[in-house]
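# Pasted the sequence and its predicted model underneath.
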Amino acid sequence: MTFFTNNPFTRILSFWLIGLLIGNYFPPFKLGLWALLFVSALFCLLKLKTKTYPFDLYLSSLLAISLVTFSSYTVPPPKITAPDQHQHILATLLEFPTEKPNSYQAKLKIHRADSAAYHNETILAYFEKTDSVNQLQPGDQLVAKCRLQAIRNQGTPYGFDYQKFMANRQIYYSTYISARNYIRIQKGNSKSLLLQAEHLRSTMINLLRSYIKNKESLQVISALTLGYRKELSPETRSYFASTGAMHVLAVSGLHVGMIYLFLSSLLGFLKRSRFGRLFYVLAIGLLLWFYALLTGFSPSVQRATVMFSFILIGSSLQRPAAIYNSIAASAFILLLFNPNLLFEVGFQLSYAAVTSIVFFFPRLESLAKPRHKLTKKLWQLFCVSLAAQLGTFALSIYYFNQFPVYFWLSNFLVIPAAYLILGGTFLFFIFSPISYLAEILASLVSTITFATTFLLRQIEQLPFSLIENISLSSPQLLLLLTMGGCLLFFIKLKRKAFFFTSVILLGGFFLAGFFQKLQTFNQQKFIVYADNNDIHLINGRTNYLIQTSNETPNQQNLQPVINALNLEPPILIHLDSCKQYQSDDLIIDEALIVFIDQTFHYHKRNVNQSNKMFKQRTKQGMLPNNTSPIWDTKIDSVLVKEETLNLANLKVRQALVADLKPSNR
């Protein structure tokens, strides 16, 4: 095909991705790949002398299978972490400690430890909250005594896989270090570029902090321009996410693209000569990589910088048609060095958005030709937003279970604002030695940021601004993405086969949705949450949360379960106050819970210490006389047919999730 001929890296990347998927999800198939490789090589040898048809086909197959086989072996095997144990370590601090509610967090690079298993490991350290932590700087060498623990998930069923998230960043251990258990033996004097960039970024953030007094504006500006998101409040993250503007806070393709366009316009005159074109490429490339270094070399910045570096090289060679080749080449290079990137949400969303913008934007833009310059810019902005959303729609719903309805409206606001904030902040840094100019620029940037955040809050308050609890299964996602790819090739290549394939895949998508709903309506599960021993009883979409304490339900535990199993809002039942309850599938009395055909025994017992405190507080007038005594409810056991699970002695780090067994009656 002409497309693959003009963009050879798209073909290479396709086979490389197949290998990574096999290596990650189907490791036993790797032996089969060797068999295919042997057969393919044999056919090539048999046709090598004559090179008659179909020699080219055999040779192409050999190269493709070789790529797939080699790629499958680049996926690192799961790391077997060492058991939790106390260690004496010599380590280098890699970043400035970030304040958390009860500690300071920072990454450490271990050079030496009692056990060689920890040598050269990067760990996540939590320092005791003392004033001395603020004196630590990147590059400082520390000697510490601490208990190294393997990073584990918090036990939330169907929740965020934090362990895998950190493993993708090659971080497998964490530790808490008290003030008396560490000492700095050498101040930071490392010549590492990353550490020097960390110092420079900290200096720039402190400079912003000295001029911008609004806390939220400072957080947004630091995140948007320098990639420093550690101090962003959950509230700010929430309304940026619910309005579809979260991508602005993550330094990525948008920011690097803005800088690329600005530098291209500024230095465009250099392209008039041959040597000028070379200087143009080198200057912009170096500045882009300096910005990536300044923002901490996060994965999103790496992706964007590599991508635009290839686009820069492609455009300098006057090959605008090679844009897809540049995108594929950048993805291939990144995956070659770090295969785990493929399984990161940010990597998938970044490349889906860029590819979709490149493909759909010119087609959407051609649908209307506004005459007025401002109207034209607004139309282009809308087309970019819509094109990006088309590419990321399925992935966003699959990972986040929500869809921001007014994404197009928020992007009308945040993209121009981001450009002004980005440009204004860098002008502020340039003119910071001139105090009155720096103050004017800081005030201007702060005002724009404040207005932007205010308007985003208003958009969040609009009716139906966010569609939540949307469920999409893995098979549905795969079918939807494959169907989208076929439609792209149909539009690009005008081949009917791609169209018919997409129609078949659409039918498969609806069929998978039907089976998912069937499974949802027939599911019968119980979940025991590890943090409080609450029991979640599930029958179809109907579900009951049996609470063994008076604490408010933990939404961080509940919401992933509701999203994953497509449940209705749970019916809350407090055992302490519930004497009797009856529905079609649940019966509760004072000593027994019967759910469908499963029996849960429990009892209420008076806690002497609690009653003593209760009587004392009542005598002191701290509680009204008609207040009920405090009862401690305990679930003794869960009976699943003839299997008994003693919850009173159950100590689980992760929640217990089990299907109810079908009745034997």
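Structure received. Since the model is a prediction, treat every value here as computed from it, not as a measurement.
# Every contact and neighbour count from this point should use C-alpha atoms.
OK.
# What helix or strand is Gly285 located in?
helix 274-294 (DSSP states H and E).
# adding another structure so you can compare the two:
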Amino acid sequence: MEVKWAPNAFVRLVLPLMAGILTYLYFGPELPVLWPLLAVLTAAFLGGQLWAARRPGPGATDAAGLLALTALYVAGLTLTQQATESRAPDHLYRFGQQIEFYRAVVDDYTVLRPATYATTVRVSAVRVGGRWRPAVGGIRVSIPRTDTLPVPRYGDVWLVRGAPAPSKAPLNPGEFDYRRYLHYHQIYHQHFIHPDQYQRIAVEPPSLLRAVAMRAARAVEGVFRQYVHARREYALASALVLGIKDDVDQQTKQAYANTGTTHIMAVSGLQVGLLFGAVSWLLGLLPGRRGPLFRLLTALLGLAVIWSYAFLTGLSASVLRAAVMFSFLIVARATDRQTSMYNLLAVAAFVLLCYDPYLLCDVGFQLSFLAVLSIVYLQPRIARWWEPKEFCLDRQRPWQPPLVQKAWKGLGVALDWTWQATALSLAAQVATFPLGLFYFHQFPLSFLLSNLVAVPISSLAVYVGIVVLLLKGLVGLVGLVSGGAAHALDYLVQAVAWVFECMIWCFNEYIFLIGRLMPGALVAGIHITAPQAWLIFAVILALLAFFALKKLSWLITACTLLGVFAGSRVWAARQLAPDEQLVIYSIPRRSVLGFWQGAQADIVTLDSLALSETERTYRIVPGSIQRNARRVSYWPGWRGSPVPARVAEPGLLLLAWRGRPLAVLNGRLSGATRPVPGLAAVVLRRNARVNPEEVAAVFGKAPRIVFDSSCKSWYVARQDSVFQAAGFRTHDVALHGAFIVRGGP
């Protein structure tokens, strides 16, 4: 099958741009300044185009095309290099810990956590050596959440005392790389700020439009707070229509994740697409739907509705992506251009990546474009597998009563709608399946059943929620003229809001019902590497090529790639089987040891308190998934665990694991303690009161001194320098991450 590039020109352009961005992400630090090379290639391309125009022929055209693709590849490299803020000469990295004060503005939404507020600030100046100097850089800050402390607002200008710290790498095996996530958003530092460390000195929003949009979003949220009375339904209403998920509890989030319906709570392409569909349907009812003037008016109205909605949701990144995609679709329809959806998607991706190349690393960006691309290509093909209307019409007979014939016809319509929705859901899953395994390590087998009911109800709920907002706005306008009329109209708002709340309750209860009825439908704990994810994508593409071209070579290719994938999994399991590790985890205020033997582990908490669900989920489970663990046992205290250990004296615990003894100290060493040679490490916990001379007399200076997470920061700062001065090697798990001891003598 020949690929037709003419209607898909931008597909050819966006691919080298993406390749350049990916190249910079892996090899960027080693590359020189690239914009001179881009300028040379651009000039060469323009010259090649002029030459090809004067000497028409395939050779000249191919040369010009090759130059264009090369220039776009280098453009991707250059754009990403220019967008990397840490390369700036006045970046925070250049000042290190010399910063005495810094001036910064709040540049993001504030996330409400149980004990803290979290947001991002952008630095404009720092004071070093008593002098203020211009600076740039993003800092992810956390401040204590108290009743007296005001919530940080977008545009607040702060004067902060102290220097921010570079963002930390993952502290435990397999843990989410939050540092890399921040770097992709041009944030390279973190800072926990005490209330007496900062002061708000001004209000200067970086973007006045965004500041107004964020205030509008909070004002609109207040409407739901007023009319939706149940707390859970109010939280879901704000998430469904506005994308504000501050009040959605963890149990609800987990239920939606387990059933593959998390996208319902994320305002993105679904909501914008529903608005676009509603506007198109309403305009389709108007008479005289022809001519360029009508197309222009409908396009302007469609753009106004979509971007007004984006404004009311606070101009969040996900809504902006969807608004850009649908804007290109509206413009293409208005100009009556016969372009393909693939080209429109490529144009939208091209524009967004030119604006911010790091969007290519954004999970939402990847899932959105892959899902739409898969739906455009696969949904019609899957839908053609079965024709429900034809199926039901074939069963109509002339001798049947009219009621039976109408029943067959109605059944055909219902089945057709259900099958179309099923085809859409299946199509979206085909392309996003590898990313779901790679990022979220799970796959919900109940996604089809969940989405088939929850998505239609939630889609209708979006419409009803928008009607509530429109009616509330109408009440405000009427109130300017007549208070009585506004009061009467408010009853209508309450009635529609009650319907809205009932619909949210229905699809939310359905999600929980699916979770209860199908508890084993979630396949969790799956770990695949990035190359393995690429292999799955390659298998899917090869199979799609086989079904489209009907050539056996593509099926052979798919089977070969599937064999390579299976072989990589077997090889990884074989490499892991003999691997033995003792891990001293970094979990705040806890003393936790992990004893790993291949895919099995015993996790022991030395303080005899069980790990909380949050501690297990974020600190232990990622490493378990990475190792494809088959058995992980948690032991609150070492006494009930299968780990051989003995108390040598009060405050001294000796463990023997795979030929590597380990000592854990949480008190003093008595002078009568016998020497213990050959230790792998000496773990100090709970601010153990020991000095280097005592430790050297009992254990020697060979073992590493490890400060576990139960030690206070002031204690570690003092003892670390003392032990290093005495010739010991030290390791602080709170600062440098988990300490790992390999098994074996």
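Perfect, I can see it now. What you are looking at is a predicted structure, and each value in this text was computed from that prediction instead of being measured.
# How alike are these chains, TM-score-wise?
Here the TM-score for the pair of chains, by TM-score structural alignment, normalised by the length of structure 1, is 0.84; 632 aligned residues with a CA RMSD of 3.8 Å.
# mind checking how far stretch 547-556 of structure 2 is from the chain centre?
Between the centre of stretch 547-556 of structure 2 and the centre of its chain there are 35 Å (CA atoms, centre = their mean, to the nearest Å).
# any chance you could map the helices in the stretch 1-150 of structure 1?
Secondary structure of the stretch 1-150 of structure 1 by DSSP state H, counting those that start in this stretch: the helices cover 2-6, 8-25, 29-46, 55-72.
# sorry, back to before: would you check the span in structure 2 matched by the next helix or strand after the helix holding Gly285 of structure 1?
Sequence-wise, the next helix or strand downstream of helix 274-294 of structure 1 (DSSP H and E) is helix 299-316. Helix 299-316 of structure 1 corresponds to residues 317-334 of structure 2 when matched by TM-score structural alignment.
# And that stretch against structure 1, how far off on average?
Stretch 317-334 of structure 2, aligned to structure 1 and superposed, deviates on average by 1.9 Å (mean CA distance after the TM-score superposition for structure 1).
# Can you give me the buried ones in that stretch?
By neighbour count on 16 or more other CA atoms under 10 Å, the buried set for stretch 317-334 of structure 2 is 318-334.
# Would you map the strands across the stretch 301-450 of structure 2?
Applying DSSP state E, counting those that start in this stretch to the stretch 301-450 of structure 2 gives strands spanning 442-444.
# That one: helices as residue ranges?
In the stretch 301-450 of structure 2, helices defined by DSSP H, counting those that start in this stretch lie at 317-334, 341-355, 363-383, 388-393, 402-435, 447-479, listed in chain order.
# so how far does stretch 413-429 of structure 2 sit from its counterpart in structure 1?
In this overlay with structure 1, the average offset of stretch 413-429 of structure 2 from its partner residues is 1.4 Å by mean CA distance after the TM-score superposition for structure 1.
# residues in contact with that stretch?
Stretch 413-429 of structure 2 has contacts (CA atoms under 8 Å, 6 or more residues apart in numbering) with 370-372, 374-375, 378-380, 382-383, 387-389, 448, 451-452.
# So what's the residue count around Ala230 of structure 2?
Ala230 of structure 2 has 11 neighbours, counted by other CA atoms under 10 Å.
# any idea what it aligns with in structure 1?
Aligned by TM-score structural alignment, Ala230 of structure 2 pairs with Asn214 of structure 1.
# How about the contacts made by that match?
Asn214 of structure 1 neighbours (CA under 8 Å, 6+ apart): Ser446.
# ok, now which ones touch the counterpart of Ala512 of structure 1 in structure 2?
Matched across to structure 2, Ala512 of structure 1 falls on Ser568, judged by TM-score structural alignment. Counting by CA under 8 Å, 6+ apart, Ser568 of structure 2 touches Gln532.
# what's stretch 241-255 of structure 1 aligned against in structure 2?
Counting by TM-score structural alignment, stretch 241-255 of structure 1 falls onto residues 257-271 of structure 2.
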